[in-house]
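1. my questions concern the predicted model and sequence given below.
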Amino acid sequence: MESRPLRHFVAVAEELNFTRAAERLGISSPPLSRTIRGLETELGVALFERSTHHVALTPAGAVLLAEARGALDALDAAGRRARRAAEPGLVLAVKPDGDAGLLETVLEKYATEPEAVPVTVRLCGWGDHARLLRTGEADAALIADPFDRAGLDTEPVSAEPRVAVLPAAHPLAARDQIALADLELPGVEPSRPDGLRRFLDGVVRRHGVRDLPHLLKLVELGEVVTLLPGSVAARYPRPGVAYRPVPDAPPAVLVIAWPRRSRSMAVAALVRVAASIAG
């Protein structure tokens, strides 16, 4: 199966309209229709239910759409990785303020390694690291755990206690430390770091959080109560924000991640250095 018919199929499946799909692909409708018919013949199944005014995916078409997207993404990523391999250096994805204050240490130690190459740090948004690794736009990433590890390998870099981040006038701010249950964060439990991740993802989506200073301003204004790594308290003191220990909260774990199929000695050296910090 070739990639061109798959790309044409995905366009029709997403538009559910042959005319719009043809415009999106920059071709006319008749050759697009012939390509889809040829793909159906090759597979021996109908991919679309067609009528004069209606186009819908068949069950077989729905399955192929999910598989085709993954296959085309992998193909595009392979091309990017091949181009990246021909370029000097590697790209390390990091969220601003998401390195537990360790980025400079990692880069300084890595520069002393025999396999070291120049490193470009790519600053990325919340949750972008894994996507950049899978698409071949980054060679490694420092990521807060947990996250979707599909297709990736990881090594721990650091683990630190979390702190509650509250408005200074919040009633709980008067305590020396806080129990996780007292924060009443939806879905967050001591044994469920994935629940904390979903909670934080929800805060980012609802409030359009761009970076850590933006999040802290929301806390200061009384719009958000959250949990963050303890190192944030030392690096971002604010008069309107109170940081309090939460002993039973899941720890903040930072890992270094890289594509499972990577064979780069330079990336291996970077991982080795980052893991040595954990040791």
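-> Good, I have the coordinates. Numbering: from 1, shown residues only.
2. use CA for all of it now, contacts and neighbours both
-> OK.
3. what about the residue nearest to residue 3 when sequence neighbours are not counted, neighbour count?
-> What sits nearest to residue 3 in space, not counting adjacent residues and going by Cα to Cα, 6 or more residues apart in numbering, is residue 72, at 7.1 Å. Residues near residue 72, counting by other Cα atoms under 10 Å, number 16.
4. which helices and strands does whichever strand or helix holds residue 72 pack with?
-> Per DSSP states H and E: residue 72 is located in helix 59-85. Applying 3 or more Cα pairs under 8 Å, 6 or more residues apart in numbering; DSSP states H and E, one finds that helix 59-85 contacts helix 3-15.
5. got the angle between the helix it packs on and helix 59-85?
-> Calculated by axes from the mean of the first three to the mean of the last three Cα atoms, to 10 degrees, helix 3-15 forms an angle of 120 degrees with helix 59-85.
6. pull the residues that contact the helix or strand just after helix 3-15.
-> Downstream of helix 3-15, the next assigned helix or strand under DSSP H and E is helix 18-25. For helix 18-25, the surrounding residues in contact (Cα atoms under 8 Å, 6 or more residues apart in numbering) are 8, 11-12, 15, 28-29, 32-33.
7. can you put these in JSON lines and add neighbour count and distance to residue 123?
-> Output for these, formatted as JSON lines (neighbours: other Cα atoms under 10 Å; distance: Cα to Cα, whole Å):
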{"residue": "8", "neighbour count": "20", "distance to residue 123": "33"}
{"residue": "11", "neighbour count": "21", "distance to residue 123": "31"}
{"residue": "12", "neighbour count": "26", "distance to residue 123": "35"}
{"residue": "15", "neighbour count": "16", "distance to residue 123": "33"}
{"residue": "28", "neighbour count": "15", "distance to residue 123": "40"}
{"residue": "29", "neighbour count": "17", "distance to residue 123": "41"}
{"residue": "32", "neighbour count": "21", "distance to residue 123": "40"}
{"residue": "33", "neighbour count": "17", "distance to residue 123": "42"}
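8. comparison target below:
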Amino acid sequence: METRELRYFVAVAEELHFGRAAQRLGMAQPPLSRAIQQLERRLGATLLDRTSRTVALTEAGSVLLTEGRAALDAVDAAERRTRRAALSPTGSPGLVLVTKANASSELLAELLAAYAAAPAAVPVDVILCGPGEQARLLREGRADVALLHRPFDSVAGFHTEELRTEGQVVILPAGHPLTARTDVRMAEISTLPGLPLPRWPAPDGSYPPGPGPQVRDHAQLLQLVALGRACAVSPESCRAQLHGDLAAVPVVDAPQVTTVIAWPPHSRSRAVADLVRTATQLQ
């Protein structure tokens, strides 16, 4: 299969409409239809069930959509990494690590220090992003490795190694009555008067409905908590970032958070392997 054919098929499979797919691809509909038919003949499989009104994926088409997306991501990532290497004075782009801003800060500092001391270490650039953006940057080839946090971040399609598991705490304004407690439960947090949980943006930029304030990053969230406008449930390691106007109380029934280091399965970088090995050796 050619990359061009995969892009054509993925567009049709996502739109489930040849006209919209052709418009998205910037081409006429007849050659797009012929290209899909040629692909089906070559594979010996029907990828799309077509009627005069609808287009639907067959089981084989669903498989190719999943595999095609992964293949196209790998091609795009290879192009971006090649361009990075070409722009580097040494011909080596180093490594790009992406992580959510204000997450796993101590672990990240330990990892960077330990890796920098390794004999074959290369420069590491760190991208701090918003919630849920790490996986996209990794798939697009804009990053080589990522720190992800289960169960909040999807690790589907990546190779991973677990680094650390921890409980969660609720962050409250200092002096709030609950800060005198040794622990709380999620049911108590969800009904706190005047301190709603925040609303984070979805991948398309929209916010879910609810009474909580819309937030874009962790720093903004902590400021809202300090002002008495919200509360937040975060991994226990966030305690190190709290100032005197904030307090944290363990949440006994919140799911545990596991920090993993993730990288694309098609990566053959020795530097990535060395960084992952360093991460797994941290105590």
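-> Okay, I see it. Being a predicted model, the structure only gives us computed values, none of them experimental.
9. hang on, the earlier thing: could you measure from the residue nearest to residue 3 of the first structure over to residue 65 of the first structure?
-> 10 Å (Cα to Cα, to the nearest Å).
10. ditto for residue 24 of the first structure
-> From residue 24 of the first structure over to residue 65 of the first structure (counting by Cα to Cα), the distance is 17 Å.
11. then residue 32 of the first structure?
-> 16 Å.
12. what does residue 171 of the first structure give?
-> 51 Å.
13. who's more crowded, the two?
-> When residue 171 of the first structure and residue 65 are compared for neighbours, residue 65 comes out ahead with 22 against 9, by other Cα under 10 Å.
14. how many neighbours does the residue nearest to the more buried one when sequence neighbours are not counted have?
-> Nearest residue to residue 65 of the first structure, sequence neighbours excluded (Cα to Cα, 6+ apart): residue 10, at 6.2 Å. By other Cα under 10 Å, the residues close to residue 10 of the first structure number 20.
15. ok, residue 10 of the first structure touching residue 69?
-> Yes. With contact defined as Cα atoms under 8 Å, residue 10 of the first structure reaches residue 69; the gap is 7.3 Å.
16. please enumerate the helices of the first structure.
-> 3-15, 18-25, 29-43, 59-85, 103-110, 129-134, 180-183, 193-207, 212-220, 231-235, 265-278 (DSSP state H).
17. okay if I get these as a markdown table plus distance to residue 118 of the first structure?
-> Formatted as a markdown table, the helices of the first structure follow (distance: least, Cα to Cα, whole Å):
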| stretch | distance to residue 118 of the first structure |
| --- | --- |
| helix 3-15 | 34 |
| helix 18-25 | 38 |
| helix 29-43 | 45 |
| helix 59-85 | 13 |
| helix 103-110 | 10 |
| helix 129-134 | 18 |
| helix 180-183 | 43 |
| helix 193-207 | 32 |
| helix 212-220 | 28 |
| helix 231-235 | 27 |
| helix 265-278 | 9 |
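18. which of the ones you listed has the highest mean neighbour count?
-> Mean neighbour count (mean count of other Cα atoms under 10 Å) peaks for helix 129-134 among the helices of the first structure, with a mean of 22.
19. tell me the contacts of residue 239 of the first structure?
-> When contacts are counted by Cα under 8 Å, 6+ apart, residue 239 of the first structure touches residue 168.
20. how about stretch 99-119 of the second structure, aligned to which bit of the first structure?
-> Stretch 99-119 of the second structure corresponds to residues 94-114 of the first structure when matched by TM-score structural alignment.
21. most remote residue from the second structure's center?
-> Here the second structure reaches farthest from its C-alpha mean at residue 52, the gap being 38.5 Å by Cα atoms, centre = their mean.
22. residues in contact with residue 203 of the first structure?
-> 209, 224.
23. no no, residue 198 of the second structure
-> By Cα under 8 Å, 6+ apart, the neighbours of residue 198 of the second structure are 212-215, 221, 230-232.
24. so which of these are in strands?
-> residue 232 (DSSP state E).
25. out of the contacts of residue 198 of the second structure, who's the most crowded?
-> Neighbour max across the contacts of residue 198 of the second structure (other Cα under 10 Å) = residue 231, 26 neighbours.
26. alignment lookup: that residue to the first structure.
-> In the first structure, residue 231 of the second structure lands on residue 225 (TM-score structural alignment).
27. separation between that match and residue 201 of the first structure?
-> 14 Å.
28. state the distance from the alignment partner in the second structure of residue 27 of the first structure to residue 17 of the second structure.
-> In the second structure, the residue matched to residue 27 of the first structure (TM-score structural alignment) is residue 27. Separation of residue 27 of the second structure from residue 17 of the second structure (Cα to Cα): 14 Å.
29. the more surrounded of these two?
-> residue 17 (16 against 12).
30. distance of that one from residue 159 of the second structure?
-> Distance, residue 17 of the second structure to residue 159 of the second structure, using Cα to Cα: 34 Å.
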